[in-house]
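Asks: Sequence and predicted structure below; questions after.
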Amino acid sequence: MNPTDAATALPEVANAAAHADMSMLGLFLMADWVVKSVMISLVLASLVCWAIIVEKSLLLSRLGREVRKLVGAAAPGSQAAPQAPQGEGLAARVLRAGTREWRDGREDGESRFEYRHRMEHAMRHALSGELRKVEPGLPFLATTGAVAPFIGLFGTVWGIMNSFSNIAQSNDTSLAVVAPGIAEALFATAIGLVAAIPAVMAYNRLLVRLGRLRQDGQSAAADLASSLSRRPPVLAASHANRAAAAE
């Protein structure tokens, strides 16, 4: 390119850069296909994270109500019904598991401690099975929170490399020429942070809530087992009578 053509081209490049669309949509449309792929993947990851956050928050709220019922049933002075409770909630499942062992009664040579431990183990097993339903999806939040900033940074590095390449081709280092390319590159990092920050905060929050529910539920199961172990298994006699009659 001769000096005359370069002098003519430079104002055109500067004018195009000055009128570049700096909105989020404009930055996306101006981006290279690699940077666009990074942006799209981060946006999709963010949408999946928000879906997981909403779903797990609702599930933990429901389980929280069930654990409070369980804690209420284990409270001192509470008359926990010896009949197996109806329903499919966490509290009903845990209480059914405990009353099933309670009705079987103590086996020959079984101490009261072993009897209580058997009931507590059954209730803890039922509790853990329900709480494990919260865990799927949480690793995706942790992974997104850890990886998304680096994926965005990769898009930024790639975009800045393209900007420097354009600077070398235009022989113009003015801010008007450099700004659009750098802006679209930094936009990838911004999207990565937008995806990562809520994911990390939600993961920590959900994990703390899950841990508290598990701790409260296990404490309630221990109290219920201790309370039931002091009661005579009134149905054990009827089981024995039916077994004797069958013989």
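Replies: Thanks, I have the structure now.
Asks: When you work out contacts or count neighbours from here on, use the C-alpha atoms and nothing else.
Replies: OK.
Asks: Which positions in the helix or strand where Glu130 lies come out as buried?
Replies: Under the criterion of DSSP states H and E, Glu130 resides in helix 112-131. Neighbour-count burial for helix 112-131 flags 115-124, 126-127, 130-131 (criterion: 16 or more other CA atoms under 10 Å).
Asks: Check it against this one:
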Amino acid sequence: MAAAAAVHLLFANNAAATTTAGALPSTLSVGGMFMQADWIVKLVMIGLALASVITWTVFVAKQLQLKRERAGAVEILSVLASARTLGDLPADVSIGELVREAKAELALSVDALDDREGVKERIVSRLDRYEARLARRMTQGITVLGTIGATAPFVGLFGTVWGIMNSFIGIAEMQTTNLAVVAPGIAEALLATGLGLVAAIPAVVIYNHFARQIAAHRALVSDSAAAVLRLVSRDLSRGTLPAPAPAKVA
């Protein structure tokens, strides 16, 4: 009787394993693994998916912004490089905030133009502050990419650790190490790590891409600031500064 019971139990276990193995193709799809995952692992996966959406949204928006601003900066630098004095700058063309900053300072210093070094120092200060404001504006939205790139793998790893921990608990409760029983839980856990990498790798690549583009744009703005300062210096040396408009007090 004991031998017959053992044989019956063995066949039952094999049948259960076969049934589970036959169900693997459907349960190990990405959607199936997500639906069967623990709720904490689901939250991790949803968070990583949202992080990936944010990454690509920032990429599209910032790429359009940088393309537009770079085109404007190249045009402004070309106009400034071809001018000999501030009076040569076309009045009907937007020549950028740098020239407006310089003219605003000249308007405020209209009674102190004899102090050439003081005027140039104040204009340099204004241009530096403008470049700092520009840098802050250009990097808006970029820092989130760095955050996603740095944290997404660890968030995914947390989901994996939690999922594998639940898998081991299930192994202990079912008292079996059959691969067909263990594999779905481990696969669900590893999916979280995979999503973490999917969110992190593009974020890091896009962050570095924008860092290079912003550095190139800041170099253009610095060249334009130097060109404005040269125009002011020439006009101060020649005494040919155009009559500045009254400064507007904000």
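Replies: Now that the structure is in, tell me what you want to look at. Because the structure is predicted, anything quoted here is derived from the model rather than measured.
Asks: Got a TM-score for the pair?
Replies: For these two chains in superposition, a TM-score of 0.81 is obtained (TM-score structural alignment, normalised by the length of the first structure); 234 aligned residues with a CA RMSD of 2.8 Å.
Asks: circling back to that earlier point, of all the buried residues of helix 112-131 of the first structure, which comes closest to Ala240 of the first structure?
Replies: Closest approach to Ala240 of the first structure among those (CA to CA): Tyr115, at 17.8 Å.
Asks: That closest one maps to what in the second structure?
Replies: Matched by TM-score structural alignment, Tyr115 of the first structure corresponds to Val119 in the second structure.
Asks: can you pull the contacts of Arg84 of the second structure?
Replies: Each residue near Arg84 of the second structure by CA atoms under 8 Å, 6 or more residues apart in numbering is listed here: 231, 234.
Asks: Secondary structure class of it, three-state.
Replies: Assigned state for Arg84 of the second structure: coil (three-state reduction, DSSP: H, G, I helix; E, B strand; the rest coil).
Asks: So it versus Thr240 of the second structure, what's the distance?
Replies: Arg84 of the second structure is 11 Å from Thr240 of the second structure, where distance means CA to CA, to the nearest Å.
Asks: need the contact list for Ile214 of the second structure.
Replies: Ile214 of the second structure makes contact with 66, 135, 138-139, according to CA under 8 Å, 6+ apart.
Asks: And it, what's its match in the first structure?
Replies: Checking TM-score structural alignment: Ile214 of the second structure goes with Leu210.
Asks: now do Phe168 of the second structure
Replies: Taking TM-score structural alignment for the superposition, Phe168 of the second structure sits opposite Phe164 in the first structure.
Asks: Just give the nearest non-adjacent residue to that match, would you?
Replies: Val178 (8.0 Å; CA to CA, 6 or more residues apart in numbering).
Asks: per the alignment, the one you found corresponds to what in the second structure?
Replies: When the second structure is aligned by TM-score structural alignment, Val178 of the first structure is paired with Val182.
Asks: Helix or strand: which one has its match?
Replies: Val182 of the second structure belongs to helix 179-238, assigned by DSSP H and E.
Asks: Lys245 of the first structure -> the second structure?
Replies: Slight slip there: residue 245 of the first structure is Ala, not Lys. So, by TM-score structural alignment, Ala245 of the first structure is left unmatched.
Asks: what does Met30 of the first structure give?
Replies: Per TM-score structural alignment, Met30 of the first structure is aligned with Gln36.
Asks: Show me the two of the buried residues of helix 112-131 of the first structure that sit farthest apart.
Replies: Tyr115 and Leu131 (24.7 Å).
Asks: Name the nearest residue to the residue nearest the centre of the first structure, sequence neighbours excluded.
Replies: Centroid-nearest residue in the first structure, with CA atoms, centre = their mean: Leu138, separated by 3.2 Å. Nearest residue to Leu138 of the first structure, sequence neighbours excluded (CA to CA, 6+ apart): Tyr203, at 6.4 Å.
Asks: count of residues packed around the one you found?
Replies: A count of neighbours around Tyr203 of the first structure, defined by other CA atoms under 10 Å, yields 23.
Asks: go on, the one 4 residues further on?
Replies: Residue crowding around Leu207 of the first structure was assessed by other CA under 10 Å; the count is 15.
Asks: quick one: it from Leu27 of the first structure, how far?
Replies: Leu207 of the first structure is 36 Å from Leu27 of the first structure, by CA to CA.
Asks: just Val13 of the first structure next, same as before
Replies: Look at Val13 of the first structure and Leu27 of the first structure: by CA to CA, they are 17 Å apart.
Asks: out of those two, which sits in the busier spot?
Replies: Leu27 (22 against 14).
Asks: what about the helix or strand containing that one, how far off from the second structure?
Replies: Using DSSP H and E, Leu27 of the first structure sits in helix 24-30. After superposition onto the second structure, helix 24-30 of the first structure sits on average 1.1 Å from its aligned residues (mean CA distance after the TM-score superposition for the first structure).
Asks: tell me the angle of whatever helix or strand comes next after that helix relative to helix 112-131?
Replies: Next along the chain after helix 24-30 of the first structure, taking DSSP H and E as the criterion, comes helix 33-74. Orientation check (axes from the mean of the first three to the mean of the last three CA atoms, to 10 degrees): helix 33-74 of the first structure against helix 112-131 gives 150 degrees.
Asks: Superposed on the second structure, what's the mean shift for helix 33-74 of the first structure?
Replies: Taken over the aligned residues, the distance from helix 33-74 of the first structure to the second structure averages 1.3 Å (mean CA distance after the TM-score superposition for the first structure).
Asks: what about the match of Phe168 of the second structure, neighbour count?
Replies: Neighbour tally, Phe164 of the first structure, other CA under 10 Å: 15.
Asks: how much space between the aligned residue in the first structure for Ile76 of the second structure and Pro232 of the first structure?
Replies: When the first structure is aligned by TM-score structural alignment, Ile76 of the second structure is paired with Leu70. For Leu70 of the first structure, the distance to Pro232 of the first structure (CA to CA) stands at 21 Å.
Asks: So for those two, which sits in the more crowded spot?
Replies: Counted by other CA under 10 Å, Leu70 of the first structure and Pro232 do not tie: Leu70 has more neighbours, with 24 against 13.
Asks: if I read this right, the more buried one contacts Ala220, doesn't it?
Replies: Yes - contact criterion CA atoms under 8 Å: Leu70 of the first structure and Ala220 qualify, at 6.3 Å.
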